[in-house]
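Q: sharing a model prediction with you, sequence too.
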Amino acid sequence: MRPPCEEIVQQLLPAFRSLVAKELIEKHRLSQTEAARRLGTTQATISHYLASKRGFKDSEKLRSIPGVMEAAVKVAKELVEEKSSRPEFTPNFCRVCAALRGVKNLCKV
């Protein structure tokens, strides 16, 4: 039996980061390299997010959950305005994670 946080880290965090990355690139017009820098990942990871090779299946699930897209938009905006750093990203994701734990069939919690 896996703990909920393991499920979240392996499946939902990449999906959420995918949503944030797409927001950074499509809405805020950042390059893949700049989006990667702000998210603390690599350009290759961002490329996978955009090509729907990583985080795609679960990002589609996340889009349908109230509040998740709003959180992704907020995180992206804060990263663009440099109001948020990676350590500040954690509490934002923890709030999303706590909300997701109440959603049936999203993860086994």
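A: Received, thanks.
Q: could you use CA atoms for every contact and neighbour count after this?
A: Fine.
Q: quick check, Ser59 in contact with Gln11.
A: No. With contacts counted by C-alpha atoms under 8 Å, Ser59 stays clear of Gln11, the gap being 9.2 Å.
Q: these two: which has the busier surroundings?
A: Neighbour count, other C-alpha atoms under 10 Å: between Ser59 and Gln11, Ser59 has more, with 23 against 19.
Q: ok, now how distant is the more buried one from Val68?
A: To Val68, Ser59 is 10 Å away according to C-alpha to C-alpha, to the nearest Å.
Q: over to Thr90?
A: 15 Å.
Q: give me the more crowded residue out of the two.
A: More neighbours surround Val68 than the other of Thr90 and Val68, with 22 against 12 (other C-alpha under 10 Å).
Q: okay, now the one to match up with it:
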Amino acid sequence: MVREGFQAPCEIASKHVVPAIRAALAILLVNEYGLSAYRVAKLLGMTPAAISNYLLRRRGGELVDKLLEDAEIRKVLVELAEKLISDDMSESLSFHLCRICRVVRQRFL
């Protein structure tokens, strides 16, 4: 039986880590690759409004800066950004998000 107040790691990640990863990826795609918010929204399967919120740092929190400053995580985010741009997604976006999320949880949570 699950205790009240217990949250699995993926529950915590879905509320905090995944939005930060998406925000960091959106920021990279717009600021460093010159894509429009609309194009990034299409690539990530999100709305342009959500991307705008990420760019304005209304979502994702302080963790976004930590992700972009961490060399290893940034490298993986850049690799993912380049795969998205070149349409070379042999694995699903979810697979890549989970991979990055595991590293983030180990480092920052």
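A: Perfect, thanks for sending it. Remember, it's a predicted structure, so these values are computed and weren't measured experimentally.
Q: thinking again about what came up before, common neighbours of Ser59 and Gln11 of structure 1, please.
A: Counting by C-alpha atoms under 8 Å, 6 or more residues apart in numbering, Ser59 of structure 1 and Gln11 have no contacts in common.
Q: and stretch 52-64 of structure 1, how far out from the chain middle?
A: Centroid separation between stretch 52-64 of structure 1 and its chain, computed with C-alpha atoms, centre = their mean, to the nearest Å, is 10 Å.
Q: before we move on, what about stretch 57-71 of structure 1?
A: Its chain's C-alpha centre and that of stretch 57-71 of structure 1 lie 9 Å apart, by C-alpha atoms, centre = their mean.
Q: can you check stretch 95-109 of structure 2 too?
A: Chain-centre distance of stretch 95-109 of structure 2: 10 Å, with C-alpha atoms, centre = their mean.
Q: now the helices for structure 1?
A: Per DSSP state H, structure 1 carries helices over the ranges 4-7, 13-26, 32-39, 43-50, 56-63, 68-80, 86-100.
Q: return the most buried member of those helices.
A: helix 13-26 (a mean of 22; mean count of other C-alpha atoms under 10 Å).
Q: so that one matches what in structure 2?
A: On structure 2, the counterpart of helix 13-26 of structure 1 by TM-score structural alignment is residues 18-31.
Q: now that stretch on structure 1. Mean distance?
A: On superposition with structure 1, the mean distance recorded for stretch 18-31 of structure 2 (mean C-alpha distance after the TM-score superposition for structure 1) is 0.8 Å.
Q: so how far is that stretch off the chain centroid?
A: 5 Å.
Q: quick one: contacts of stretch 96-108 of structure 1?
A: Contact partners of stretch 96-108 of structure 1, identified using C-alpha under 8 Å, 6+ apart, comprise 4, 7-8, 61, 67-68, 71, 109.
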